[in-house]
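Undergrad: next input, structure requested:
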Amino acid sequence: MQRSLLVKNIGELTTFDSRSESMRVFKDVEMIISDGVIQEIGKDLYSSEFDIIDAENRLVTPGFVDPHTHPVFFDTRETEYEMRIMGKSYMEIAAAGGGIRSSVRSLRSADMNILNKRVKQRLDDFLQFGTTTIEAKSGYGLSPESELMSLRLLKELGENHPLDIVRTFLGAHEYPDEYRDDHEAYIDLIIEKMLPVIARDDLAEFCDVFCEEGVFSVKETRLVLEAAKFLGLGLRFHTEEFKPIGGVQLAAKLGAVSADHLTAITDEGIEALVEGNIIPILLPATTFFLGSDNYAPGRKMWDRGLPVALATDFNPGSSMTQSMPLVISIACLKLKLTPLEALQAATYHAAKSLLHDDRCGSLEKGKQADFVIWRFDRYQGIPYFLAYPSVQSVWKKGVRVWEMK
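TA: Now for the predicted structure:
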């Protein structure tokens, strides 16, 4: 049996605390870990029975939970980045055959061995930024074969990777080229050929739809998500990114867990989130990457009592970053969240959005020992050291899975 661990010399331990239902900053505490689970946090816990992890008076926080990522793609899209800089919009690039459909074409023709290696490397790369749990979507196949392959790849890699990977089916990410003029047939394909296999083979916990003008309408979204809900999948929404078309109101009616993006949400939409008990997942790195100044109203949502979560939206077209510290920096500067609020949004609220807050998202007795030791001693350093290599080491279930060399 593995010896228990004691994390000592913690300068500051910053985490959500369920007892007080708030973020807490603990000074000079220690943490006992047994079998990958936190047993106790307190003072003067040393015993010769423990193996020691010396935090060297540094900051310790929960590992980040990134609740919106798209890691299964083949090629990157640097040329589109340049096109945006030269004045093309995201939607203009998509309408011309770029965007998501470009990634679909490259994924469908991908060499599977190379794809496997690339996705595995991306999963590895999350660790260096302090992320220990991710939500990962399909959505770049848009055919039964490619969508099921994407989810099976995530399942296979997740079985042997330190990251916890929560899988989401996003077959309704876009209409593929062969169904551009026959939306009804593609929706039938999702409902009849994809969703039943996904539910039967336990390939995903959630189903997501890109509910946006020019992609899936509110009516089309309802058809897909009602079928997913009937099969027992949780519901998530890409919506209100470009225009308020009623996606948030539909999310509330269907009992969705989260609504993501929300840069174009109205006050009525915010009230729908409140009434539907929906977690808003905000993606400020996407807004930054697209060169927009239209950030989601994170401050207004927080003040309305919503459990705002943050995510990278890691994807090849509109947010080529895996850095939750960068997301926190942008959230503080542009969404006007405080550093402590942004940390809560990137850990505890993010875990709640995945229905995994019973096991991760905070450092508390009985939860997984997923934590980060930083290179500084105060939580304010996370947004302050902008795009800086700030992580000293990352621990998953009490095992070190990444360390600064």
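Undergrad: can we go C-alpha only for contacts and neighbour counts from here?
TA: Fine.
Undergrad: can you list contacts of the host helix or strand of F288?
TA: Element membership of F288 [criterion: DSSP states H and E] is helix 284-289. Helix 284-289 is contacted from outside by 293-296, 310, 312-313, 318-321, 326-327, 330-331, 334-335, using C-alpha atoms under 8 Å, 6 or more residues apart in numbering.
Undergrad: try 7 Å this time
TA: For helix 284-289, contacts defined as C-alpha atoms under 7 Å, 6 or more residues apart in numbering pick out D293, N294, Y295, T312, D313, S318, S319, V327, I330, A331.
Undergrad: list the buried ones in that helix?
TA: P284, A285, T286, T287, F288 (16 or more other C-alpha atoms under 10 Å).
Undergrad: quick check, central residue of the protein?
TA: Centroid check for the chain by C-alpha atoms, centre = their mean gives P67 as the closest residue, at 2.1 Å.
Undergrad: next up, for comparison:
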Amino acid sequence: MKADILLTDCRLATMVAGGEAYGAIEDGALLIADGQILWAGPRSELPAHEAAETEQLGGRWVTPGLIDCHTHLVFGGDRSGEFEQRLNGATYEEIARAGGGIVSTMAATRAASEDELYASAVARLEGLKATGVTTVEIKSGYGLDHDSELKMLRVARRIGREAGVRVRTSYLGLHAVPPEHRPQRAAYVDKAVDDFLPAAAAEGLVDAVDAYCEPIAFSGEEVSRLFEKARALGLPVKLHADQLSDGGGAALAAKYGALSADHVEHTSEGGVQAMAAAGVVAVLLPGAFLMLRETTPPPVDMFRRHAVDMAVATDCNPGTSPVASMTAAINLACVQFRLTPEEALAGATRHAAKALGLSDEIGTIEAGKAADLAVWDVTRPAELAYWLGKPLLARRMLGGAWS
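TA: The predicted model follows:
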């Protein structure tokens, strides 16, 4: 067995389901060839091999590279000023009337060049990479016109080529209605469905299609139009669902065989059952829950009871979740939603991979998967959920290369 790298003197949290907690191997070894895991297991069972390079990891824990499966990483400007205004007593309505909220992000995103959007997104990405992230999903949804939506997706693709991380893109076609279209809402939906999406897909910019289904956003009927177009283009879908109310978003996601339903704080048991039957992942977003000071957590016990996989993500965005740390998201998922540390780490690895349709490629440490790894200065995997703000990452590998 010929390998490029042998990693040894390490403990593996393989995150393979069905065995030891965390899929743990206390004295492990890894053989890596051509950017993939060739073999992983106990060092005592290491097969005969020829490795061009051997590295000892000093007994450190190794996990799959973490996966942030829900972000809005690309946007112009920020809304820290609005954050300060709210804490000084201004209401969301007052801020919105003054041109704030998503309108301010839309304006800044439209005004920014691709290079400017790339530079600001990569700066935020550094926080994710420093907390073990090797794959990130990036949505459009702040441009809200043809050119700006495609611009955002082009920047996301560039990040995947140049910034040392795997990227999956989502066209968030129905996120908000831009001010110029408020009197003609239906006309905007027509453009988002029949113009923006086909153009982005034709340019190869779209891996999945997303929408925001909520009374303050878009209806089930409007979302269905978008999802039917996605289906015609052969693209998978996902949905911001039941964040502020039970609007049947989870059931709608299940109807279309969505990869995931995200937020899901107000999902009913019927919605949970529909997700379970369709294999839809519940993506939990504790950063937004924290920043919005919500009080109704997702129905985690129901997800457990109906065997719905739960992913965890940062929801990194300028308005409701300015979170650029994956380990912080893991901690908040445990503290706020009562996930166990093992559930939260599975949510940032194995289940996050499923939420992106990438279970065959990433998310666990096993033969045939990409050699995307995170090496940690911890004594047990639970520390990844325990510490808030402490640097824990020792090294990070993407496709068999340290980065």
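Undergrad: TM-score for the pair, please.
TA: Once the chains are laid over each other, their TM-score by TM-score structural alignment, normalised by the length of the second structure reads 0.93; 399 aligned residues with a C-alpha RMSD of 2.1 Å.
Undergrad: downstream of the helix holding F288 of the first structure, the next helix or strand is which one?
TA: Following helix 284-289 of the first structure in sequence, per DSSP H and E, is helix 298-303.
Undergrad: before we move on, the earlier item: the residue nearest to the centre of the first structure -> the second structure?
TA: Using TM-score structural alignment to pair residues, one finds that P67 of the first structure aligns to C69 in the second structure.
Undergrad: residue contacts, the nearest residue to its match once chain neighbours are set aside?
TA: Computed as C-alpha to C-alpha, 6 or more residues apart in numbering, the closest residue to C69 of the second structure that is not its neighbour in sequence is E137, at 5.0 Å. Residues in contact with E137 of the second structure (C-alpha under 7 Å, 6+ apart) are D68, C69, H70, T71, V167, R168, T169.
Undergrad: recalculate using a threshold of 8 Å.
TA: Applying C-alpha under 8 Å, 6+ apart to E137 of the second structure gives the contacts D68, C69, H70, T71, V167, R168, T169, S170, L356.
Undergrad: and those residues as JSON lines, adding distance to T14 of the second structure and secondary structure?
TA: Output for the contacts of E137 of the second structure, formatted as JSON lines (distance: C-alpha to C-alpha, whole Å; DSSP: H, G, I helix; E, B strand; the rest coil):
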{"residue": "D68", "distance to T14 of the second structure": "18", "secondary structure": "strand"}
{"residue": "C69", "distance to T14 of the second structure": "19", "secondary structure": "coil"}
{"residue": "H70", "distance to T14 of the second structure": "22", "secondary structure": "coil"}
{"residue": "T71", "distance to T14 of the second structure": "25", "secondary structure": "coil"}
{"residue": "V167", "distance to T14 of the second structure": "22", "secondary structure": "strand"}
{"residue": "R168", "distance to T14 of the second structure": "23", "secondary structure": "strand"}
{"residue": "T169", "distance to T14 of the second structure": "26", "secondary structure": "strand"}
{"residue": "S170", "distance to T14 of the second structure": "28", "secondary structure": "strand"}
{"residue": "L356", "distance to T14 of the second structure": "19", "secondary structure": "coil"}
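Undergrad: pull the most distant pair out of those residues.
TA: Spatial extent of these (C-alpha to C-alpha) is set by the pair D68 and S170 at 13.0 Å.
Undergrad: between those two, who's got more neighbours?
TA: Using other C-alpha atoms under 10 Å, the more surrounded residue of D68 of the second structure and S170 is D68, with 32 against 28.
Undergrad: ok, that one to K139 of the second structure distance?
TA: As judged by C-alpha to C-alpha, to the nearest Å, D68 of the second structure and K139 of the second structure stand 12 Å apart.
Undergrad: alright, calling it a day.
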